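**Q** structure for the following, please:
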Amino acid sequence: MNKITIAIDGFSSTGKSTIAKQLAKKLEYIYVDTGAMYRAVTLFALRKGHIDAENFSVNDLVADLDAINLTFKYNDSLGFAEMYLNGENVEKEIRTLHISEYVSKVAAIPEVRYQLVKQQQKMGKDKGIVMDGRDIGTVVFPDAELKLFMTASPEKRAMRRYKELIDKGDKVAYEDVLRNVQSRDYIDSHREDSPLRQAEDAVALDNSDMGLKEQFERILNLANRTINP
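**A** Got it, this is the predicted structure:
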């Protein structure tokens, strides 16, 4: 079967990871969550004291980048690969609002992006991959055969994220989640290096009022038509 590269970009909390996991499973492709990679680097920086509410030491983090080993390990019971930071499963810890508060700033550091983009391109060199993030169709895989750009209103995205965190047992306020979504949108769209933007040849998908089933069927149809034109 002809294998392609599928790049899924878009704003935070638009369900990119969920749809990418479903698509990869259906097509029997490799799935890579690049957001998890940036979150793991953020967790590393927080643990090392390179960043906190009072301090943001870019130089210290950059100097430590070689000490960061990121790997994905497939979990059969979950049906997707989890993020490991230096051999430790950090999948749950990187999904907190606390990490979300810093991840866009860490992702804006050129040296961090350069390091991770190299790893991402290596992961996808043999195609047969679904990768989601902010710059997959514009920087990581500009020649991807299928590019999607997902969006939704900030309020709808914040509510999805809020419910997700509450279901996990996190104590958060909707207003704080909304502020975080809006802040990340601004940082992601205005950073100098690889800002979030829709690739010219990407298919835009606003899922503000779209169910998961409808969304998946529409994207799967696009993928099948691209694989077998």
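
**Q** going by C-alpha atoms from here, please, whenever you check contacts or count neighbours.
**A** Will do.

**Q** now name the helix or strand holding the residue most central in space within the chain.
**A** Centroid-nearest residue in the chain, with CA atoms, centre = their mean: Gly35, separated by 2.8 Å. Gly35 is located in helix 34-48, with elements delineated by DSSP states H and E.

**Q** what does Asp188 give?
**A** Assigned by DSSP H and E, Asp188 belongs to helix 174-190.

**Q** gap between whichever helix or strand comes after that helix and the chain center?
**A** Sequence-wise, the next helix or strand downstream of helix 174-190 (DSSP H and E) is strand 203-206. Counting by CA atoms, centre = their mean, to the nearest Å, strand 203-206 is centred 17 Å from the centre of its parent chain.

**Q** next up, for comparison:
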Amino acid sequence: MTGGTTAPVITIDGPSGSGKGTIAKLLARQLGWHILDSGALYRLTALSAVKQGVDLNDPGAVAGVARKLDVEFRSGQMDQPVSVYLMGEDVTEEIRTETCGDKASQIAPHTVVREALLQRQRDFRRMPGLVADGRDMGTVVFPDSPCKVYLTASAEIRAQRRYEQLKQQGQSVKIAHLLSEIKARDDRDMNRENAPLRPADDAVTLDTSGIPIDEVLREVLQIWSSKQA
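**A** As a prediction, this is how the structure comes out:
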């Protein structure tokens, strides 16, 4: 089915490591809806630009890459992450590296890049519904969403989560370095001129620090249920 404005959307926004990706995945699977990992689109744009030798400091050239992205999200089993494909190649692990995340944060402030990806993101909206995970889903991309959630957690908690995730992947990292990168990324995302990271005025904010993921999921489902009353 093609995209349309009638399909409901639940937006899950928040900083890196707040748990929004995990919650969005679980929520989409429970509801049987489509999922949009908008952050992946920026990471994919950065990755594709690097692979093509495009200068990340040239917004126009990067926007050109963004317009031509051949992207597909594939939802696996309940205990598996959403797989991301670029031109038919599985790049799920490659785009999750800290290096790729930093490059995505570098190109995200550029207006021309955001405009190039805006309609692409909105095209993911189709029946029976969409769970959209990102940083400006509720404020910019889907401002008419009936259910907006903003997840947050302390920088220290988010650095620890990222450390455990990378450790499981066999990567050697230091928490101090991760904490520094997270704080720097937060500063860039929250203070950029174009679509800064912030809760939508009508979003429900949840602090996930120290809260089990299943409890966070229950709370988000309750928020969605209350919007249907």
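
**Q** which residues touch the residue nearest to the centre of the first structure?
**A** Going by CA atoms under 8 Å, 6 or more residues apart in numbering, Gly35 of the first structure touches Asp132, Gly133.

**Q** Thr5 of the first structure matches what in the second structure?
**A** Residue correspondence to the second structure (TM-score structural alignment): Thr5 of the first structure is matched to Val9.

**Q** all strands of the second structure, in order?
**A** Using DSSP state E, the strands of the second structure run over 9-13, 34-37, 71-74, 83-86, 89-90, 130-134, 147-152, 204-207.

**Q** make TSV from the ones you listed and add distance to Gln171 of the second structure to it.
**A** Formatted as TSV, the strands of the second structure follow (distance: least, CA to CA, whole Å):
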stretch	distance to Gln171 of the second structure
strand 9-13	27
strand 34-37	23
strand 71-74	25
strand 83-86	20
strand 89-90	19
strand 130-134	25
strand 147-152	25
strand 204-207	28
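
**Q** how about the ones you listed in TSV, adding distance to Glu115 of the second structure and mean neighbour count?
**A** As requested, the strands of the second structure are exported to TSV (distance: least, CA to CA, whole Å; neighbours: other CA atoms under 10 Å):
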stretch	distance to Glu115 of the second structure	mean neighbour count
strand 9-13	19	28
strand 34-37	17	24
strand 71-74	17	15
strand 83-86	20	18
strand 89-90	25	13
strand 130-134	15	27
strand 147-152	22	24
strand 204-207	26	16
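
**Q** list the buried ones in stretch 16-23 of the first structure?
**A** For stretch 16-23 of the first structure, burial by neighbour count (16 or more other CA atoms under 10 Å) applies to Lys16, Ser17, Ile19, Ala20, Lys21, Gln22, Leu23.

**Q** which one of those sits closest to His190 of the first structure?
**A** In terms of CA to CA, no member of the buried residues of stretch 16-23 of the first structure lies closer to His190 of the first structure than Lys16, at 20.4 Å.

**Q** where's the nearest residue to Leu179 of the second structure once chain neighbours are set aside relative to Ala176 of the second structure, distance?
**A** Spatial nearest neighbour of Leu179 of the second structure, chain neighbours left out: Ala159 (5.1 Å); criterion: CA to CA, 6 or more residues apart in numbering. Distance of Ala159 of the second structure to Ala176 of the second structure, computed by CA to CA, to the nearest Å: 8 Å.

**Q** not counting its neighbours along the chain, what's nearest Leu70 of the first structure?
**A** With sequence-adjacent residues excluded and distances taken as CA to CA, 6+ apart, Leu70 of the first structure is closest to Leu85, at 5.1 Å.

**Q** give the contact list for the one you found.
**A** For Leu85 of the first structure, the contacting residues are Ala40, Phe44, Ile68, Asn69, Leu70, Thr71, by CA under 8 Å, 6+ apart.

**Q** can you rerun that using 7 Å?
**A** Residues in contact with Leu85 of the first structure (CA atoms under 7 Å, 6 or more residues apart in numbering) are Ala40, Asn69, Leu70, Thr71.

**Q** follow-up on the earlier one: and the buried residues of stretch 16-23 of the first structure, which is closest to Val90 of the first structure?
**A** Checking the buried residues of stretch 16-23 of the first structure against Val90 of the first structure with CA to CA, the nearest one is Ser17 at 16.6 Å.

**Q** alignment lookup: that closest one to the second structure.
**A** Residue pairing (TM-score structural alignment): Ser17 of the first structure is matched to Gly21 of the second structure.

**Q** I figured its match hits Asp133, correct?
**A** Yes. Counting by CA atoms under 7 Å, Gly21 of the second structure does reach Asp133; the two are 6.3 Å apart.

**Q** for the match of Thr5 of the first structure, which non-adjacent residue is spatially closest?
**A** Leu130 is the one closest to Val9 of the second structure (CA to CA, 6+ apart), at 4.8 Å.

**Q** try Ile19 of the first structure
**A** Spatially, and ignoring its direct neighbours in sequence, Ile19 of the first structure is nearest to Phe216 (6.4 Å; CA to CA, 6+ apart).

**Q** the residue lying closest to Asn194 of the second structure once chain neighbours are set aside: neighbour count?
**A** The shortest distance from Asn194 of the second structure to any non-neighbouring residue, by CA to CA, 6+ apart, is to Pro109 (5.9 Å). Using other CA atoms under 10 Å, Pro109 of the second structure has 19 other residues around it.

**Q** Trp224 of the second structure too?
**A** Neighbour tally, Trp224 of the second structure, other CA under 10 Å: 16.

**Q** list the contacts for it?
**A** Applying CA under 7 Å, 6+ apart, we find Trp224 of the second structure in contact with Cys147.
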